[in-house]
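Colleague: What shape does this take:
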Amino acid sequence: MSETFVTAHAMRLAPGRSAFVTHTEAPIPEFNGPFLCDIGQRPRSYGTDGTPTSARPALPLGRIKPLRDRAVAGFLRQTGTEVMMTEFGGMGVEMAAPAAAAGVKLHVHFHGYDASSHLRFPKIVKAYQTLFAQAEGFITPSRFIADNLVGIGCPADRITVVPCGVEAENFPPSSRSPGLCMAVGRFVEKKAPLTTIGAFAKIAEAHPEARLDYIGDGPLWEEAKAAVAQAGLEDRIRLLGSQPHDVVRKTMGEASFFLQHSVTSSNGDTEGLPVAIMEAMSAGLTIVSTRHSGIPEAVIEGESGALVDEHDLDAMARELDRLLADPDMAAAYGAAARQRLLEKFTLNHAIDKLQHAMGLA
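Modeller: Next up is the predicted model:
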């Protein structure tokens, strides 16, 4: 449910003409078309009213893959599906056989880890190379991710770069509460939450009005909590944990700065183009982030945000210090970011590109 682009694609690519296939027990709540669920175990299909249309067969796990392939292919035929898009490269590999059996054109949407850290595994690379000959087209959220795929043999002319996009109306210009910084994301290595907290702590004394609201949780949560305590900033850095998207929107409607120190993790995992960055652009926040993956493709350094090298805590602190000291410059960055979002990175832009790439327009 945190991957809001999945909901957007399901609801907007072909309204009223879509079917949904998922590993989970139920589809997204807003989707009211036919769906096939639990394909990782024993598939069961449902009609538009949510009533099961096929029983869950009791078979040993060793026979799940052929069962799943037959079930998915039958579901695609039953629903008259002509074009299929999978979210993430691994699902593209899984869906290639049933899509071919049903005569369905397959498009594979890569997002981040599936075209970064996963490329370190020869078996996955080999599976992708087979997929490159099977699928109709490939979609990536950034040129950076596209180049990763080209590097292992994906034909460049079959890749379409489509940032996921956001609904700008859901993220109107912020009221820009003075000094309020925010960050959103899992407390994992590639988000570098400790670096973000460290950079804020470094400038906290010079800017007593500044405060940081950090939304998210994950394996680095306890270390982050300890870092805040060690800096003596419990009253100015609030670790809010995982929150509903409504809370993210509300916070973006009040904050002035958006901080995200994305890095390449030790296992090679990278971002694609973070949706949270684009949401912050829509809200007109002043972005302080890194020269990482697709981020520089959205944030124009020195014009619509400030970017620093990965792992450079001191540089992030300097940029934050500079912009906190110059509210007019910070506001100008935020206004330029929103304008750029409206011109290139809305959900409407993304859906239009996807529809054309997949022949749905």
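Colleague: okay, CA-based contacts and neighbour counts for the rest of this
Modeller: Fine.
Colleague: burial of the residue lying closest to Asn148 once chain neighbours are set aside, as a residue count?
Modeller: Spatially, and ignoring its direct neighbours in sequence, Asn148 is nearest to Ala115 (6.5 Å; C-alpha to C-alpha, 6 or more residues apart in numbering). Residues within reach of Ala115, counting by other C-alpha atoms under 10 Å, total 29.
Colleague: Please apply the same query to Asp328.
Modeller: Applying other C-alpha under 10 Å, we find 11 residues neighbouring Asp328.
Colleague: From Ala204, how far out is it?
Modeller: Per C-alpha to C-alpha, to the nearest Å, Asp328 is found 20 Å from Ala204.
Colleague: Show the residue spans covered by the strands in the chain.
Modeller: 20-21, 35-37, 44-46, 83-87, 105-109, 137-140, 159-161, 180-184, 211-215, 237-241, 257-259, 286-290, 306-308 (DSSP state E).
Colleague: Now tabulate those in a markdown table and tack on distance to Glu94 and mean neighbour count.
Modeller: Listed next are those as a markdown table, based on distance: least, C-alpha to C-alpha, whole Å; neighbours: other C-alpha atoms under 10 Å:
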| stretch | distance to Glu94 | mean neighbour count |
| --- | --- | --- |
| strand 20-21 | 12 | 21 |
| strand 35-37 | 14 | 23 |
| strand 44-46 | 17 | 20 |
| strand 83-87 | 9 | 20 |
| strand 105-109 | 11 | 24 |
| strand 137-140 | 15 | 26 |
| strand 159-161 | 19 | 21 |
| strand 180-184 | 31 | 25 |
| strand 211-215 | 33 | 23 |
| strand 237-241 | 33 | 17 |
| strand 257-259 | 36 | 29 |
| strand 286-290 | 34 | 28 |
| strand 306-308 | 37 | 22 |
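Colleague: before we go on, could you also do this sequence so I can check it against the first one:
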Amino acid sequence: MLPSPAARRIAVVVKGYPRLSETFIAQEILALEQRGLDLEIWSLRHPTERAVHPMHKAIRARVTYLPEYLYEEPLRVLRGAFWSLGQKGFGATIKAFWRDLKRDFTANRVRRLGQAFVMARELPAEVRHLHVHYLHTPASVVRYAALLTGRTWTFSAHAKDIWTTPDWEKREKMAEARWGVTCTAQGTAHLQSLARPEQVSLVYHGLHLSRFPSPPESRPARDGSDPLDPVRIVSVGRAVAKKGYGDLIQALAALPPDLHWRFAHVGGGELLGSLKKQAEQAGIASKVAFLGSKAQPDIIGLLQVADLFVLPSKEAKSGDRDGLPNVIMEAASQGLAIVATDFAGIPEFIRSGTEGELVPPSDWEALSNALNLLARDPERRKALGSAAFARLRRDFSMEGGIDVLEERLRAVSDNTQKEAERV
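Modeller: Got it, this is the predicted structure:
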């Protein structure tokens, strides 16, 4: 039975939900909901963090969790598989799956197919279009589910999924998707080289400034000369290789002894233990605080009382890299001076010497020098922070990107509905 003409619900598929490191996705879902789009969320994983962002609490969309591992819900997977056997798209789905498996013979490929079986069976009839975040694992599940059911799909690509997914896989997925967007010019150019250029568009996440307090009217003029009032340096990001925190510990350890400072890191991640050990071995553990994951209000509070924000992103050995990290824009929302690396999407927002200071990735000596100079110069920090906030308001507000997504999602939903009615 076809859905009624009024049905326009879209399933938004994510790898995990909710996740503090992906507030840009929550921001997008909430904004689209507030513009009247009927959405539901499908997640490949259950949440792993206790804290949630206030935006997650405001989102009304129903959340469905697929079996994270197939053995955990065998009956659900079997029901999905038997149901899928009777679908017209089963042959095309299995053909696509075998092509993928031959080139990447891993258990993860089988898990994606099993999740797709479950999703295809359980999707409500009124959902005719799927929009997936990330072009790697989540897009595989969506691709198979779309082949099984005849639904259409689109994608938002971000960072790791662009740079660690094989080119053959990206080409084949993009050829089947209606369109896609990504959040950096670098990522856009790469994906356009593998697809029809008009199929992939640059859409910055931006920041919804109404969700953030205004920057502090003034900050203490700390210059690192007072041991009782040290310069406060902060960073927010997962402790993973692409964030470059090992370089940052080296840079902090190399700061001159006459400069008084404290550093706070917010975020979880697999490298936290080794970073703490590195700080101890470097003799700076008493000046460094690893605070773990924090809710957004706590992070904003930390940014408001800080003097400097730092993010030394680089390319990991796996090829993983950042896009344009939202935390850079969040720091700018509080008028905070920023030191980062001239890498990935960061220079699309921060122009070195204008909105912040950029150093080469993996160059801890240049990073240390930039931190030292800015720590001693409160007036320079104020100028850079004000310029970053002005650029954020002028060129990187959320509304422009949401305008594009709303228009495109409404158009593809309407077209899909008309196609279904003609069948």
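Colleague: Superposed, what's their TM-score?
Modeller: Once superposed, chain against chain, the TM-score is 0.84 (TM-score structural alignment, normalised by the length of structure 1); 342 aligned residues with a C-alpha RMSD of 2.9 Å.
Colleague: will you turn the strands of structure 1 into a markdown table that also has distance to Ala10 of structure 1?
Modeller: Shown next, in a markdown table, are the strands of structure 1 (distance: least, C-alpha to C-alpha, whole Å):
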| stretch | distance to Ala10 of structure 1 |
| --- | --- |
| strand 20-21 | 7 |
| strand 35-37 | 11 |
| strand 44-46 | 16 |
| strand 83-87 | 10 |
| strand 105-109 | 13 |
| strand 137-140 | 15 |
| strand 159-161 | 19 |
| strand 180-184 | 24 |
| strand 211-215 | 26 |
| strand 237-241 | 28 |
| strand 257-259 | 28 |
| strand 286-290 | 29 |
| strand 306-308 | 33 |
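Colleague: Minimum distance to Arg56 of structure 1: which of those has it?
Modeller: Arg56 of structure 1 lies closest to strand 44-46 among those, at 5.5 Å (C-alpha to C-alpha).
Colleague: to the chain's geometric centre, what's the distance from the closest one?
Modeller: Averaged C-alpha coordinates place strand 44-46 of structure 1 at 28 Å from its chain's average position (C-alpha atoms, centre = their mean, to the nearest Å).
Colleague: Who are the packing partners of that strand?
Modeller: The helices and strands touching strand 44-46 of structure 1, judged by 3 or more C-alpha pairs under 8 Å, 6 or more residues apart in numbering; DSSP states H and E, are strand 35-37.
Colleague: how close does the strand it packs on sit to structure 2?
Modeller: Following the fit onto structure 2, the mean deviation recorded for strand 35-37 of structure 1 is 3.1 Å by mean C-alpha distance after the TM-score superposition for structure 1.
Colleague: List the contacts of that strand.
Modeller: 19-27, 43-48, 72, 75 (C-alpha atoms under 8 Å, 6 or more residues apart in numbering).
Colleague: Mind telling me what the residue nearest to Asn148 of structure 1 corresponds to in structure 2?
Modeller: Mapped onto structure 2 by TM-score structural alignment, Ala115 of structure 1 lines up with Ile162.
Colleague: Enumerate every residue touching that match.
Modeller: Listed by C-alpha under 8 Å, 6+ apart, the contact set of Ile162 of structure 2 reads Leu135, His136, Gly187, Leu191.
Colleague: State the distance from the third one to Gly345 of structure 2.
Modeller: The span separating Gly187 of structure 2 from Gly345 of structure 2 equals 8 Å under the rule C-alpha to C-alpha.
Colleague: The two: which has the busier surroundings?
Modeller: It is Gly187, of Gly187 of structure 2 and Gly345, that has more neighbours when counted by other C-alpha under 10 Å, with 23 against 20.
Colleague: Check the gap between the equivalent of that one over in structure 1 and Asp269 of structure 1 for me.
Modeller: Taking TM-score structural alignment, Gly187 of structure 2 has Ile145 as its aligned residue in structure 1. Distance, Ile145 of structure 1 to Asp269 of structure 1, by C-alpha to C-alpha: 11 Å.
Colleague: Overlap of the contact sets of these two?
Modeller: Here Ile145 of structure 1 and Asp269 have Gly112, Ser116 as joint contacts, going by C-alpha under 8 Å, 6+ apart.
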